[in-house]
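S.K.: A predicted structure for the sequence below; I have some questions about it.
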Amino acid sequence: MASAAITLAADAPTLSSANTGFMLICSALVLIMTPGLAFFYGGMVRVKSTLNMLMMSFISIGIVTILWVLYGFSMAFGTDSGSLIGWNSDWVGLSNIGLTELWDGYTIPIFVFMVFQLMFAIITPALISGALADRVKFTAWALFVALWVTVVYFPVAHWVWGSGGWAFELGVIDFAGGTAVHINAGAAALGVILVIGKRIGFKKDPMRPHSLPLVMLGAGLLWFGWFGFNAGSWLGNDDGVGALMFVNTQVATAAAMLAWLIYEKIRHGAFTTLGAASGAVAGLVAITPSGGAVSPLGAIAVGAIAGLLCAMAVGLKYKLGYDDSLDVVGVHLVGGVVGSLLIGLFASGKGQSTVEGLFYGGGLTQFWKQCAGVFAVLAYSLIVSALLAFILDKTIGMRVSEDDEVAGIDQAEHAETAYDFSGAGGGAARTAAPAPAAAAASKKVDA
């Protein structure tokens, strides 16, 4: 008995300063993705909506952080209840967690895992905002974020990643968020826009991006931060899977960007910067669930297929008549579905698990598991998000007035404009009287 106890103690994980530092860096990388998303979306809208688009991402940082500390972490990763939700009263408010208490057999503190997962929770509702550009009240959006993460994101995160969650126990593979983040957000976006309707002038007025450099800056920040998003999700284990995920993230993103550009050149006759940025994001989305399960060659296939299918999917809104302003459905929902399902075909059995896909002799068993996870999350998020939007629309109203939408949501909701060409300032509240010397000079000029 004594020797067994000694062996058990020797095998117990101990705090690793290296892994702890690595995961804190990854957490910071994931956080920078949300400002990156703000720039990406902000450049894609018209000038009159730029600040609103930035703020819809930034407010998610504030709201979700507080809710995650109060109860979100407990709901997502606490003790399982019925395979649907978690709960741990000691984690409410993070009040009873030891500073060096380790996370579930890993070598990092619970606090480090908690803050890493917080960054995922922050960016997921921010992704939804791109579909709603130009027309949603900021107060209604903020309330929607609070309600949505509570009744959709926190439970779905438990299903997919929480010990005891039904998708986790079924064996659905989602390395870093294809279902919990991208399908979840894309389906929610579709549900909301079906309730609130189209922008004024949809399919009639030009609604081109006002700043492609901002779009490219945002895409670059997303690509940079995504290495923390993906590689960090192996939580610092030193078995090489995190390194594989890092490599596959780069490979799939490059393949998707090239595939999108080739499709765009054939279909529309030009290689566009917007296409390059969108293709890169499509590849990042698709490799997120699959990168730990496929080889680099598989990652090329995943990225290329996602780039092509997402490029084709963004045009569906004009054919089907739903106004997905910035192609959240076409990129995140479709990309998430593609990346998640392709695990059932391209899983090599040499990455995060021994599971093999159809093309590696494993049959369709994993493919059907992936289908279960994908379509359950899609249906739940779509329906519940639509209900939340309907309730808010019928109570406080989701949309700004027609006049405010036409004039510009930035001025109506934030009393500011993104660009002020009449003077040096960009704010709205420069109401102080001019200095006496300046006033005198102005009178001389007028005279």
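M.R.: Looks like it arrived, so ask away.

S.K.: CA only for contacts and neighbour counts going forward, please
M.R.: Fine.

S.K.: Leaving out chain neighbours, which residue sits closest to residue 15?
M.R.: Here the nearest residue to residue 15 in space, its sequence neighbours aside, is residue 107; by Cα to Cα, 6 or more residues apart in numbering that works out to 4.7 Å.

S.K.: nope, residue 334 is what I was after
M.R.: residue 310 (6.2 Å).

S.K.: right, and the one you found touches residue 330 too?
M.R.: Yes - in this structure residue 310 lies within contact range of residue 330 using Cα atoms under 8 Å: 5.6 Å.

S.K.: neighbour-wise, which of those two wins?
M.R.: residue 310 (30 against 23; other Cα atoms under 10 Å).

S.K.: Next, the contact list for the more buried one, please.
M.R.: If you count contacts by Cα atoms under 8 Å, 6 or more residues apart in numbering, residue 310 has them with 260, 279, 282, 330-331, 334-335.

S.K.: And the furthest pair within those residues?
M.R.: 260 and 334 (13.8 Å; Cα to Cα).

S.K.: Could you check which of those two has the larger neighbour count?
M.R.: Shown here are residue 260 and residue 334; by other Cα under 10 Å, residue 260 has more neighbours (30 against 25).

S.K.: next up, a second structure to put side by side with the first:
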Amino acid sequence: MSDGQLAWTMVATALVLFMTPGVAFFYGGLVKAKSVVSMMMMSFGALGLIAVLWVLYGFNMTAVDSPWAFAGNPFSDFGLATLAGSDDTGEGLVLSAFGATFAIITVALISGAIADRAKFWSWMLFAGLWATLVYFPVAAWVWGGGWIYSLGELMFPESGVAVIDWAGGTAVHINAGAAALALALVLGKRVGFQKGINKPHSVPLVMLGASILWFGWFGFNAGLTAAPLGEGGNAGTGLIVVNTLVAPAAAVIGWIAVEKFKDGKSTSVGAASGAVAGLVAITPACANLTPLAAIILGLIAGAVCALAIELKWKLGYDDSLDVVGVHLVGGLIGTLYLGFAAIDTGLFTGGGFEQLIVQFIGAVGTLVYSFVIAWVLGFAIEKTIGFRIKNEDELAGVDTVVHGEEGYAYEVK
């Protein structure tokens, strides 16, 4: 790395870390006033725990020597002691910190599915185990030489095709969305679960959180570039930045248009959710789409995710803050869309079916693995120490029961 690239990666690390408080604000605004502390604490708890686990052993697990390896040796450089003593340029340590921010926010995203009804320390236990057994290995599969990284070469060695996941369509969003669905099923429905059960207690917090996420996402997508800064190519910085701007912008339009058609009104929460859906969809694709293709992707993601959040009412799973409808569905859309529109290799852009096939296998493999492990972990925690709070505590308010705090303390004079 040049000095300029190293400096930008440090800035990008701070941007992506800031996204986790953005998630806390976004989720915190969506829940009831008596659950906002609990909701935000799950994001901040994940930040504290996963950062420590990443430095202790998680980073070591994210690179493998063989496509058939499950993960790297967690104890190969415990606590990054060797790297800290040998990294004269600081590049390795900065890249490690950058990777940590991805692990943190992936875990934090899951928490939205279990809002209003989860015990904090049960969540922390789940977060640590899931990161160890799922996120760290999946990061190795996708970016560290594992089976998803090598899938194109294994299946179509003459085609030059590889699974495209620039910044985490599979490793972050499908991964977190599948785990969120599993936990929603394990913990069951909130008391009084029905359409309209929960209105956001603070729309400004929701808008603030979405804005922080969009701001930080430029670090998320453009923090690492395959081409040096200032140079072109499909993975050039400029293309990534433009696509990170325009896809969520189009998704806002797609979401609020569906709202207007379906409900007669376009909402600010819908606009914020649309932006997040577009950001999710462009995450794997930002380096490999033309801006026009990114606009189309954003419109599709915004519209489809606006419809997908209704599935929980039809299918009966209580995904409190629509992690499944936004992150799982949005991640699948962005990942599979590359099979049709990726520059040079998509089905409609000069390639064959190979790109779509490897994208599909990578997405489904991640989804199934994450769902199964999350369900087993959640079920085991629920049956041992308990994961869900009591119904009467849920009605009284998670914040005071679990944390002994209130988000808003009003004095009555």
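M.R.: Perfect, thanks for sending it. Fair warning: this is a prediction, and the values are worked out from it, not measured in the lab.

S.K.: before we move on, the earlier item: the residue nearest to residue 334 of the first structure pairs with which position in the second structure?
M.R.: Counting by TM-score structural alignment, residue 310 of the first structure corresponds to residue 305 in the second structure.

S.K.: Figure out the helix or strand that its match lives in.
M.R.: Element membership for residue 305 of the second structure (DSSP states H and E) is helix 291-308.

S.K.: what's the mean distance for the helix or strand just after that helix versus the first structure?
M.R.: Per DSSP H and E, the first helix or strand lying C-terminal to helix 291-308 of the second structure is helix 311-315. By mean Cα distance after the TM-score superposition for the first structure, the fitted helix 311-315 of the second structure averages 0.4 Å away from its aligned residues in the first structure.

S.K.: buried ones in helix 311-315 of the second structure?
M.R.: By neighbour count with 16 or more other Cα atoms under 10 Å, helix 311-315 of the second structure contains the buried residues 311-312.

S.K.: Setting the sequence-adjacent residues aside, check what's closest to the residue positioned nearest the centre of the first structure.
M.R.: Compute the mean C-alpha point of the first structure, and by Cα atoms, centre = their mean the closest residue is residue 124, 3.9 Å away. Counting by Cα to Cα, 6+ apart, residue 181 is the residue found nearest to residue 124 of the first structure once chain neighbours are left out, at 5.4 Å.

S.K.: give me every residue that touches the alignment partner in the second structure of that neighbour.
M.R.: Taking TM-score structural alignment, the alignment pairs residue 181 of the first structure with residue 172 from the second structure. Going by Cα under 8 Å, 6+ apart, residue 172 of the second structure touches 102-103, 106.

S.K.: Then residue 9 of the second structure?
M.R.: Taking Cα under 8 Å, 6+ apart, one finds 94-95, 98, 219, 223-224 in contact with residue 9 of the second structure.

S.K.: Just the strands from the first structure, written as ranges.
M.R.: Counting by DSSP state E, the first structure has strands at residues 79-81, 85-87.

S.K.: what about the first one, how far off from the second structure?
M.R.: Strand 79-81 of the first structure: mean distance to aligned residues in the second structure after superposition is 5.3 Å, counting by mean Cα distance after the TM-score superposition for the first structure.

S.K.: Show me what that strand is packed against.
M.R.: With contacts taken as 3 or more Cα pairs under 8 Å, 6 or more residues apart in numbering; DSSP states H and E, strand 79-81 of the first structure sits against strand 85-87.

S.K.: Would you enumerate the residues in contact with residue 403 of the second structure?
M.R.: 37-38.

S.K.: What's it aligned with over in the first structure?
M.R.: Per TM-score structural alignment, residue 403 of the second structure is aligned with residue 414.

S.K.: so how far is residue 404 of the first structure from its match?
M.R.: In this view, residue 414 of the first structure and residue 404 of the first structure are 12 Å apart by Cα to Cα, to the nearest Å.

S.K.: How about residue 79 of the first structure?
M.R.: Taking Cα to Cα, one finds residue 79 of the first structure at 47 Å from residue 404 of the first structure.

S.K.: Who has more neighbours out of these two?
M.R.: The neighbour count for residue 79 of the first structure versus residue 404, taken as other Cα under 10 Å, is higher for residue 79 (19 against 16).

S.K.: surely that one meets residue 91?
M.R.: No - Residue 79 of the first structure is beyond contact range of residue 91, at 10.5 Å (criterion: Cα under 8 Å).

S.K.: Can you report how many residues lie near residue 407 of the first structure?
M.R.: If you count neighbours by other Cα under 10 Å, residue 407 of the first structure ends up with 13.

S.K.: Nearest spatial neighbour of it, chain-adjacent residues omitted?
M.R.: That would be residue 48: by Cα to Cα, 6+ apart, it lies 7.6 Å from residue 407 of the first structure.

S.K.: Show residues contacting stretch 102-112 of the second structure.
M.R.: By Cα under 8 Å, 6+ apart, stretch 102-112 of the second structure touches 16-17, 19-20, 23, 27, 39, 42-44, 46-47, 50-51, 54, 127, 131, 135-136, 172-173, 175-177, 179-180, 220, 319-323.

S.K.: What lines up with residue 369 of the second structure in the first structure?
M.R.: Under TM-score structural alignment, residue 369 of the second structure pairs with residue 380 in the first structure.

S.K.: Run a quick neighbour tally on its match.
M.R.: Residue 380 of the first structure: 16 neighbours (other Cα under 10 Å).

S.K.: go on, the one 4 residues further on?
M.R.: Using other Cα under 10 Å, residue 384 of the first structure has 18 other residues around it.
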